[in-house]
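J.: generate coordinates for the sequence data below:
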Amino acid sequence: MPGSEFGQLQSDGTRLPPFYSPRPDARGTSHDDGDVEHGDFSLSAGNPASSNAEDDDGASQNTIPPASTPLTRPPPASLLSPAFTPPSTPGTATPSNAGAAVPRGIPVDSSIPTGGCGTKQPRLLETLPEVECIVRARIPTTTGAEMFLHLYTNNVDNKEHLAIVFGGTIRSKSLDAVRDGETEMDRLVRGAYTGRLYPGRTTSGLSANTSESQDALSANLTGEDSIQGPPLVRIHSECYTGETVWSARCDCGEQLDEGARLMSLPNNKAGGIIIYLRQEGRGIGLGEKLKAYNLQDLGSDTVEANLLLRHPADARSYGLATAMLRDLDQKEIRLLTNNPDKIRAVEGPHREIVVKERVAMVPLSWKGRGGFRAPEVEGYLKTKIEKMGHMLDMASLPR
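T.: Reported below is the predicted structural model:
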């Protein structure tokens, strides 16, 4: 194979593809090394130094410098994830933002016409789905924050929907329920335990001879200083293109990361929940979504593309989200969304969940805090505002 198809030489003799960043060396790093925007992306596909050059004899010579010779040219924009996958935002708490205020919300009340909850009447299920959390696990993140990932089954589809939970006060009732014939090890393995797991632990509850007593745990989780209003909640629909393959057609990846960052701020004592629904493409699926992308390149906007494919502009349903929030014992929440019509949809047919505040999700680039800009995402946001009623500042859109 031509030498130009290979990237950095690894210790085992193999080479990474040229668009991979180099592995960090063993030398000490400063506190700035974690800043992705100033990182060393030296071996990108767009860096000529990462390809092979020909010497005077026409022979191909590898010109990749050693790891001790840093290169600073960034990769082309097409390879950069606007959300930097894996996410760089959850739990980011440097001395400069450790005391950052939890975002303020706008009070809403769906029980009155002027309650700030949109004008549409969302399609609500008469009866909420039945959901069950079958397993939970602690997830340490790349930035130091921790979350608990809950996996749910339900009686309406065969998909595995998820709840990403921040904070120690939020628990699943169906997970904690005792199941017939299960052992203590069964409970530990499926995540139905209190406190922390450690090698040699044999009981799902905290016993008197553990380092942390149940009374101490209860005081820690339910003390007055630890409860500050309803938790911050985001209902997030799966977006493979925006979260995984660096798409600049939408801001879904950025919204997921920013929601996680806000929920894991040190002073967000109420915790947070991201309900991650497997509703790709606003409910039409990945294949149809890719067709819609092609229609967008032919001149349609996101709403028109869905309609041309004989799908609703938005085919999503939020009954599963409501049921999952109920299982997590939530009655009042602060909803992180720009879509006021989502408020009533999440509350359920009989307001099983009450949204007390709507917290805006403003693109980072609009606030001058990084993020990304692209013609596609700007058109996407413009359509959301003009045709779907999302509450974003039109004056902030580039002209």
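J.: only C-alpha atoms for contact and neighbour calcs from this point on.
T.: OK.
J.: quick one, helices of the chain?
T.: 173-176, 184-189, 214-222, 240-243, 252-263, 286-297, 302-308, 319-327, 341-347, 375-388 (DSSP state H).
J.: and Ile106, which of the ones you listed is closest to it?
T.: Evaluated over the helices of the chain, closeness to Ile106 peaks at helix 341-347, with 12.2 Å, by C-alpha to C-alpha.
J.: hang on, isn't Val108 packed against Gly116?
T.: Yes - using C-alpha atoms under 8 Å, Val108 is in contact with Gly116, at 5.4 Å.
J.: higher neighbour count, these two?
T.: The neighbour count for Val108 versus Gly116, taken as other C-alpha atoms under 10 Å, is higher for Val108 (20 against 17).
J.: who's in contact with the more buried one?
T.: Listed by C-alpha atoms under 8 Å, 6 or more residues apart in numbering, the contact set of Val108 reads Gly115, Gly116, Cys117, Val355, Lys356, Glu357, Arg358.
J.: quick one: which of these is nearest Lys387?
T.: The closest of these, once distances to Lys387 are taken by C-alpha to C-alpha, is Cys117, at 16.3 Å.
J.: second chain to compare with the first, below:
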Amino acid sequence: MAEGHDQAREHDSHLPPFYSPRLNPSAPHNVPEHDLKTQGRAHPERPQASALPSYLSLSSSEGEALPGLVSPAFTPPATPGTATPAQNREAASVPVDSSIPDGGCGSKKPRLLEVLPEVTCVVRARIPTTTGTEMFLHLYTNNVDQKEHLAIVFGNTIRSSSLDAVRSGETEMDRMIRGAYTGRLYPGRTTSQLPGSQAEAAKSDTPLVRIHSECYTGETAWSARCDCGEQLDEAARLMALPGSSGGVIVYLRQEGRGIGLGEKLKAYNLQDLGSDTVEANILLRHPADARSYGLATAMLQDLGQSEIRLLTNNPDKVRAVEGPNREVVVKERVAMVPLAWRGKGGIKSAEVGEYLRTKIEKMGHMLSMETA
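T.: Model prediction:
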């Protein structure tokens, strides 16, 4: 018995300090005795784990149950730009057309604002990543909430019209400090415009776009209740591929599908009591999904994007992102396939399995999988 504990401790010594110790299934802690007697029995109102699709299986190739923690093979923050052949592969895409009933854009009618919000990019900065890939982070303000929404732009051909607009009384140094420059900054530079740098604004191929809602727990707190962190990293990986025309991740501050972090944590407790993610929101008197995408549409307009390829597994999001008058047209829907679905590491836990099951069964998501 002591030898088993020593092996567990040796395994844990290789994990980063923010991981919990490996679970010991034979010695659960803080579980009431009457609950121990019921462990292993399926919830009476829930299908058993065997009903999960094969790509949501929670068993390893040796048949052992996987521990409910984030795999050390994939830890946030994971910046894009890795160059292994398997990760240089682009995701599959299908043409969509929301102007016709069978255009592959889902059956729901999303909530659309009659008038798009007014957005302004107030600052832009170059962000070098740990793998060498560069991106430009754009911070936006708007006239509908007090939050700072973001656009993460890959490539140097996508620019913000509100950022580039001349502002009264500003100097050339003011413009460079807020990011309204062309080319690259360097010590001693005195002008925001460089000769010949207007070529940056040339139109490129239809860009890949991801509309991503903030998830503090999945992106920062290493949560295995969802795959939001993996999806964010996968979007960045695709936009940083060699030969890619770049892309935009619109990062909206819509925590917990729009209900906020505090209510989201309450929903987590309800999930531990037996509810799924949709049921938990409704029990807290919130919609299953309270998000709106008008801000994303307005930000894409400001970035000069009238036609995009949308990276999503939710066909209903296509029409929601296009805006009330199709200000932004989605030409293709690109499948989102994070690492865990490929069997290449990533999150594997009972919680994320139930989370993905609910997305399929109750929210109409089309979860694709790559097996190669």
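J.: returning to what we had before: got CSV for the helices of structure 1, with distance to Pro86 of structure 1 and mean neighbour count too?
T.: CSV is the format used below for the helices of structure 1 (distance: least, C-alpha to C-alpha, whole Å; neighbours: other C-alpha atoms under 10 Å):
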stretch, distance to Pro86 of structure 1, mean neighbour count
helix 173-176, 28, 18
helix 184-189, 26, 16
helix 214-222, 30, 13
helix 240-243, 9, 20
helix 252-263, 9, 23
helix 286-297, 21, 16
helix 302-308, 27, 19
helix 319-327, 25, 23
helix 341-347, 28, 24
helix 375-388, 20, 16
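J.: looking at the contacts of Val108 of structure 1, which has the most residues close by?
T.: That'd be Arg358 among the contacts of Val108 of structure 1, by other C-alpha under 10 Å, with 26 neighbours.
J.: which one in structure 2 is aligned with that one?
T.: When structure 2 is aligned by TM-score structural alignment, Arg358 of structure 1 is paired with Arg333.
J.: before we move on, what about Val156 of structure 1?
T.: Using TM-score structural alignment, the partner of Val156 of structure 1 in structure 2 is Val144.
J.: pretty sure its match sits against Val115.
T.: No - Val144 of structure 2 is not in contact with Val115 according to C-alpha under 8 Å; the separation is 11.2 Å.
J.: now for the two: what residues contact both?
T.: Residues touching both Val144 of structure 2 and Val115 by C-alpha under 8 Å, 6+ apart: none at all.
J.: so what's the match of Val156 of structure 1 up against?
T.: Pro117, Glu118.
J.: hmm, back to that, just put the helices of structure 1 in TSV and tack on distance to Ser88 of structure 1.
T.: Listed next are the helices of structure 1 as TSV, based on distance: least, C-alpha to C-alpha, whole Å:
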stretch	distance to Ser88 of structure 1
helix 173-176	30
helix 184-189	29
helix 214-222	27
helix 240-243	12
helix 252-263	7
helix 286-297	25
helix 302-308	28
helix 319-327	26
helix 341-347	27
helix 375-388	20
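J.: those: which one's closest to His161 of structure 1?
T.: Nearest to His161 of structure 1 among the helices of structure 1 is helix 319-327; the distance by C-alpha to C-alpha comes to 8.5 Å.
J.: okay, the closest one sits on what stretch of structure 2?
T.: Using TM-score structural alignment, helix 319-327 of structure 1 corresponds to residues 294-302 of structure 2.
J.: contacts for that stretch?
T.: By C-alpha under 8 Å, 6+ apart, stretch 294-302 of structure 2 touches 112-113, 116-120, 140, 151, 160-162, 211, 250, 252, 306, 320-323, 327-328.
J.: next: stretch 174-189 of structure 1.
T.: For stretch 174-189 of structure 1, contacts defined as C-alpha under 8 Å, 6+ apart pick out Glu132, Cys133, Ile134, Val135, Arg136, Gly191, Ala192, Tyr193, Thr202, Thr203, Ser204, Asp327.
J.: so where do the strands sit in the stretch 1-150 of structure 1?
T.: Counting by DSSP state E, counting those that start in this stretch, the stretch 1-150 of structure 1 has strands at residues 53-54, 60-61, 106-107, 131-140, 146-154.
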